[in-house]
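Student: requesting a structural model of the entry that follows:
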Amino acid sequence: MLLSIAICLMGLPFKLDAQVTVKRGMTLMGSRFEVTVIERDSVWANMYIDSAVSEIRRIENLISEWQPHTQVSAVNRAAGIKPVRVDREVFALTQRALAFSRLSDGAFDISIAALDRIWRFDGSMDELPTPEAVQRSIAHVGYQDIVLDSVASSIYLARSGMKIGFGSIGKGYAADRGRDLLKRLGVQGGIVNASGDLSTWGTQLNGQPWRVGINNPLKAHKMIAVLQMKEESVATSGSYEKYVEFGGKRYAHIINPKTGFPASGLISVTVYGPSAEFANGLSTSMMVLGAREGAKLLRRFPAYKAVWMSDGGRVRRIR
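Tutor: So this is what the prediction gives:
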């Protein structure tokens, strides 16, 4: 997810009623994370942050498709060969991902990790890929061929060349789990920010809600909304940082799993509600579905709300 979230700690001294706000940034899951906690002193605060970091690293060591030792990598290596037994946590995350694929009619699909990289957003593309190349690129994509066995707690990718990855919801899941852990440890308030997919709880030192700004993708240093959050989560998907242009049309890095072409119509979608993982799935799906169908999907989940911007710069908010 794109880091399009600004955390605003508003007009407060950093010590009140024998408590402090401690914030630490680090690189986890290949992205920028930031953990903020409200605690009685900085020593305890840093110990709790250490615990959250350990939890996120544990998750990364389960679900990363880039590290060869993880269970997800083992599943990918066995594609078309045999099922692979995984921890219940990995199984349940995959189950939820497949449920989201069905809800979104395939707009969300963790098997898109197998997509051939014919779209490059590093400045090296000098022409559009041919329709034939695009069609070949999605040959190994299809959530319908991910087979789960609940009794064996196994995952089987039914076709050789398939691959799954949790880049679309993994960071949101880590943010949720980090928040859950810190709450269980007794931390009264804070934020786990996973590169823009974040979960909050409690309040700032002055008792005010956390203020989370949604950046305007077309105007640097401007915001399209500021959310007041206590126990809530937010996730943003966007097309405004990684894209190419041909013939005056923008092609962004969020790919439609069905067509192999970049999603179009929306520049950014921010979804907020109880879970960063679920908000992440919704924001990704809405980017692919577009404004009309995305709004229909969102309205099925009244606990979640959204702010999005169209390619033309129009901002819409569903509360």
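
Student: C-alpha only now, for contacts and for neighbours.
Tutor: Fine.

Student: with adjacent residues omitted, what lies nearest to residue 189?
Tutor: residue 202 (3.9 Å; Cα to Cα, 6 or more residues apart in numbering).

Student: please provide the structure for the following sequence as well, for comparison with the first:
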Amino acid sequence: MASKQITFAGIFFFSWVVILSSFISKSLEAQTAAEPSENFQLQTYLTEEQALALVFPDCDDIATEVITMSHEEKNDLEKLLSRRLYEDGFKVYLGKKDGVIQGYAIITEEIGKFHPFTFIVGVTPKGKIKDIAVLVYRESRGGEIVKKRFLYQFVGKSFKNPIRINKDIINVTGATMSVQYLCAGVRKVLAVINEYYLNGKKAENSATHTNEPAVIPQKTEPIHSANTSQNANNRVARAQKGAEQSKRETGRSEGASSEVKMVKQTRMIMGTFAEVSVYSKDEKTAGQGVEEALNEMERMDRIMSNYKKDSELSQLNKNAAKAPVTCRGELLDVIERSQYYSGLSGGAFDITVSPVVALWGFFREKGRVPSDKEIERVLPAVSYKNIVIQKSADPKKPDTVFFKNTQTQIDLGAIGKGYAVDKALEIIKKYGINNACINLGGNIYVLGTSPGKTAWKIGVQHPRNKEEILGYLELKDEATATSGDYERFFEMNGKRYSHIINPLTGRPVTGTIATTIVAPTGTEVDALSTSLFVLGFEKGLDLVKKFPNVHAMIIYEGNDGKIMVAMTKGFADKFKKTPVKGEDDVKWHVVASN
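Tutor: Modelled structure (predicted):
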């Protein structure tokens, strides 16, 4: 099952305009305004789930609490740290084993020289740093701070330590500003844990609550997320009505200017990074649209997550093998769409593959090779035909879903992100935004174009060299996604085992290296990139021919050991090659269009 993440999915969004987070100092704003675009380089090292697994390796439960600071509390913390804070609160992760707290962690951001970087700090119950890791780094220089040998300096430090360059942290030449702000961010995390958990201030904080979504600091003020699409639609309608009234009264919308600006926000959603970037003259309305789009993706996560115990999908998985379970709305819709792709692909795409994926150890990030008997025992549970959807002819009676095998479980990881992107796009369009890029872990939809351009440029990563791209796609009003054997894998006895499992055999796919799809919707590219990866070159192309507006690149292993890159003509028309090292090891060919 394909898991698409910003870097590992092989797709990069090339940003042509620099947008500043509100916490950047004025001195840096002037510096960033003239920053050359090549200084931006998005590099993702860990997802939220992977970072938490690193910090809490032995915990059997990870709880979350959100600390919302009052104005006075924020002032006190700023005085303690001798700096201004852009956050009004923090999401704190509590790792537990047998109900006992083993440690705390916070995922936060600080600015480097030009762009923010995202990192996690794990703290012991005694207030000492246990682990620290960088999740996302966004600059072309200063990346030395992500290395373990540098980060190890922080381990064992507490809030009592200076944590300053050349005091107890050795500087890295060429990354001074990144090191400086990382030190400041680490002290910030230690101060929060120290004040609210070790010194008892949390008990006094009446605004503390649990189970809130992780939100990376945003540019605009947050709008509370909705639990239903109707609430979201109501807010969109109010925003549109207000904007129209403002136009009538002032001649242009409130917050509008003659200059097109980019509004961009990022959050952790579905265990990966979600980023929505829009161009608009009306910065206020654009900000509201971006906020609502991210809220909508979070709502999809609350419905489709199989990690959240209270999600609709988790409840379905828990009960559907016992008796038919009521299923409605988006969950039923995405399951029905999944069944459609399963049928067309002959079972190569299958949302019931998770029992076998678990058998290979990919959910625990600890790969293992199961025996043939283990696979044979679990394989009967893996079949889309085990899912029985009963549509009710009576509108007063609900539709239901039933599992024919007691071990069958649904995992929407190979279609859910693309579906969520489509739902976010609906929100963006309702706000009247015509130029946007929605990116959820490498599932990307581009609407319109970026200013002064005829298309958005999306890079396609070299599958064997993450420092290079094979080329870039020029897209407009289209979606794209990649599945690759380099996203998640383990090696044993010199053999690579990819996390993408063939549902028909119960074993990792071999031969296919990566597949990139361009199609009208996020749902299509998400499902088809996995389908083609499993089917391989020839059968994959046969499937593509069934979709007139779908274009594909399939990278596979040639008989001579070379990397074979096959593109449909429609894909080749949108793709621009770039020079790569080892060009002689790559063979390109264009196949008949669909």
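
Student: give me the TM-score for this pair.
Tutor: The TM-score (TM-score structural alignment, normalised by the length of structure 1) is 0.93; 318 aligned residues with a Cα RMSD of 2.2 Å.

Student: contacts for stretch 180-194 of structure 1?
Tutor: Stretch 180-194 of structure 1 has contacts (Cα atoms under 8 Å, 6 or more residues apart in numbering) with 31-39, 48, 51-52, 171-172, 174-176, 178-179, 198-204.

Student: and the residue nearest to residue 189 of structure 1, what's its match in structure 2?
Tutor: Under the alignment (TM-score structural alignment), residue 202 of structure 1 pairs with residue 448 in structure 2.

Student: quick one: map residue 156 of structure 1 onto structure 2.
Tutor: Match for residue 156 of structure 1 (TM-score structural alignment): residue 402.

Student: which ones are touching that match?
Tutor: Neighbouring residues of residue 402 of structure 2 by Cα under 8 Å, 6+ apart: 320, 321, 322, 323, 324, 325, 387, 388, 389.

Student: quick check: the farthest pair among the residues you listed?
Tutor: Using Cα to Cα, the contacts of residue 402 of structure 2 reach their maximum pairwise distance at 322 and 389, which is 14.4 Å.

Student: okay, the two: which has more neighbours?
Tutor: residue 389 (20 against 13; other Cα atoms under 10 Å).

Student: where's that one, which helix or strand?
Tutor: In the assignment (DSSP states H and E), residue 389 of structure 2 maps to strand 387-390.

Student: ditto for residue 44 of structure 1
Tutor: Element membership for residue 44 of structure 1, per DSSP H and E: helix 42-63.

Student: how much space between the residue mapped onto residue 548 of structure 2 from structure 1 and residue 274 of structure 1?
Tutor: Under the alignment (TM-score structural alignment), residue 548 of structure 2 pairs with residue 302 in structure 1. In this view, residue 302 of structure 1 and residue 274 of structure 1 are 11 Å apart by Cα to Cα, to the nearest Å.

Student: neighbour count winner among these two?
Tutor: More neighbours surround residue 274 than the other of residue 302 of structure 1 and residue 274, with 16 against 10 (other Cα under 10 Å).

Student: what about that one, distance to residue 24 of structure 1?
Tutor: 24 Å.

Student: contacts only, for the most centrally placed residue in structure 2.
Tutor: With distances taken as Cα atoms, centre = their mean, the residue of structure 2 nearest its centroid is residue 272 (2.6 Å). Counting by Cα under 8 Å, 6+ apart, residue 272 of structure 2 makes contact with 5, 6, 47, 48, 440, 441.

Student: in helices, which of these fall?
Tutor: Among the contacts of residue 272 of structure 2, DSSP state H puts residue 48 in helices.

Student: in structure 1, which of the contacts of residue 272 of structure 2 still touch?
Tutor: Checking the contacts of residue 272 of structure 2 against structure 1 (both residues aligned by TM-score structural alignment, their matches' Cα atoms under 8 Å), the contacts still present are 440, 441.

Student: trace residue 142 of structure 1 over to structure 2, please.
Tutor: When structure 2 is aligned by TM-score structural alignment, residue 142 of structure 1 is paired with residue 383.

Student: correct me, but that match touches residue 503?
Tutor: Yes: using Cα atoms under 8 Å, residue 383 of structure 2 is in contact with residue 503, at 7.4 Å.

Student: overlap in contacts, the two.
Tutor: 347, 350, 353.

Student: same list (these) but as JSON lines, adding neighbour count, distance to residue 507 of structure 2 and secondary structure.
Tutor: Shown next, in JSON lines, are these (neighbours: other Cα atoms under 10 Å; distance: Cα to Cα, whole Å; DSSP: H, G, I helix; E, B strand; the rest coil):
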{"residue": "347", "neighbour count": "21", "distance to residue 507 of structure 2": "14", "secondary structure": "coil"}
{"residue": "350", "neighbour count": "31", "distance to residue 507 of structure 2": "14", "secondary structure": "coil"}
{"residue": "353", "neighbour count": "28", "distance to residue 507 of structure 2": "10", "secondary structure": "coil"}
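
Student: tell me which residues of stretch 7-26 of structure 1 come out buried.
Tutor: Residues of stretch 7-26 of structure 1 classed as buried: 9, 20, 21, 22, 23 (neighbour count, 16 or more other Cα atoms under 10 Å).

Student: how far does it sit from its chain's centre?
Tutor: When C-alpha coordinates are averaged (Cα atoms, centre = their mean, to the nearest Å), stretch 7-26 of structure 1 and its chain have centres 25 Å apart.

Student: same deal with stretch 207-219 of structure 1?
Tutor: Distance, stretch centre to chain centre, for stretch 207-219 of structure 1: 17 Å (Cα atoms, centre = their mean).

Student: got a list of contacts for that stretch?
Tutor: Applying Cα under 8 Å, 6+ apart, the contact partners of stretch 207-219 of structure 1 are 4-10, 200, 202-204, 221-230, 240, 267-268, 270, 313.

Student: follow-up on the earlier one: who has more neighbours, residue 383 and residue 503 of structure 2?
Tutor: Set residue 383 of structure 2 next to residue 503 and count neighbours by other Cα under 10 Å: residue 503 wins out with 25 against 22.

Student: could you find the counterpart of the more buried one in structure 1?
Tutor: By TM-score structural alignment, residue 503 of structure 2 lines up with residue 257.

Student: tell me the SS of its match?
Tutor: Following DSSP: H, G, I helix; E, B strand; the rest coil, the label given to residue 257 of structure 1 is coil.

Student: and the helices in structure 1?
Tutor: Under DSSP H, structure 1 gives helices at 42-63, 71-77, 88-103, 131-137, 170-184, 276-289, 291-298.

Student: pull the most distant pair out of the contacts of residue 272 of structure 2.
Tutor: Farthest pair in the contacts of residue 272 of structure 2 (Cα to Cα) is 48 and 440. Separation: 13.3 Å.

Student: so between these two, which is more surrounded?
Tutor: Taking other Cα under 10 Å, residue 48 of structure 2 and residue 440 do not tie; residue 440 has more neighbours (30 against 19).
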